[in-house]
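Colleague: Attaching a predicted model along with its sequence, questions to come.
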Amino acid sequence: MESTENANAESHYKLIVVAIVIGLAGVYLRFADFHYSTIIANILLIIGVGIALKAVFAILK
């Protein structure tokens, strides 16, 4: 039962929500029109994907 309780922990899902918000911010910045918008958008997307993968692997563990 410990594995099931770990998979259903609320902290994992909060981390996924944060990752989605960061990823969406990166997507919206792609449409912005300032000098470094593409670079900032790519960095935010990479950070969002990294956080989401961390949360998913924590759930699977």
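Modeller: Received, thanks. Values in this document were obtained by computation on a predicted structure and should not be read as measured data.

Colleague: Please count neighbours and contacts with C-alpha atoms only from this point.
Modeller: Will do.

Colleague: residues making contact with the helix ranked longest in the chain?
Modeller: Taking DSSP state H as the assignment, the helix of the chain that covers the most residues is helix 37-60. Here helix 37-60 makes contact (CA atoms under 8 Å, 6 or more residues apart in numbering) with 6-8, 12-13, 15-16, 18-30.

Colleague: Can I get the buried part of these as one ChimeraX selection?
Modeller: Provided next is the ChimeraX selection string for whichever of those are buried by 16 or more other CA atoms under 10 Å:
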select :7,12,13,15,16,19,20,22,23,24,25,26,27,29,30
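
Colleague: Okay, one more to line up with it:
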Amino acid sequence: MRDDLEQLRICAMLTGLAVVALAFAQIVLGWSGSDYLPMVAAAVAGFELALFAGDQIRKRRHG
């Protein structure tokens, strides 16, 4: 179970980095891309933050 959660966190992190890189490239290069790209980046970041917070709570409860 622990390994699956770690793999999910790594996938979320890599996906978030890719989306943020695309959003940054869209802004810097002036591409007329999707307006939803920054929202997707924020959603992935929120998901990763929720996983991190849950992990910290579990560590605090179980020592």
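Modeller: Ah, there it is. The structure displayed is predicted, hence computed values, not measured ones.

Colleague: picking that back up, relative to the whole chain's centre, how far out is the longest helix of the first structure?
Modeller: Relative to its chain's centre, helix 37-60 of the first structure lies at 4 Å (CA atoms, centre = their mean, to the nearest Å).

Colleague: Then stretch 24-36 of the second structure?
Modeller: 19 Å.

Colleague: In that stretch, which residues are buried?
Modeller: residue 26.

Colleague: do the same with stretch 47-61 of the first structure
Modeller: Residues 47, 48, 49, 51, 52, 54, 55, 56, 59 are the ones in stretch 47-61 of the first structure that count as buried (16+ other CA under 10 Å).

Colleague: TSV please, covering those and showing distance to residue 35 of the first structure.
Modeller: Conversion of those to TSV gives the following (distance: CA to CA, whole Å):
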residue	distance to residue 35 of the first structure
47	20
48	22
49	24
51	26
52	28
54	31
55	32
56	34
59	38
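
Colleague: what residue of the first structure takes the place of residue 61 of the second structure?
Modeller: Taking TM-score structural alignment, residue 61 of the second structure has no aligned residue in the first structure.
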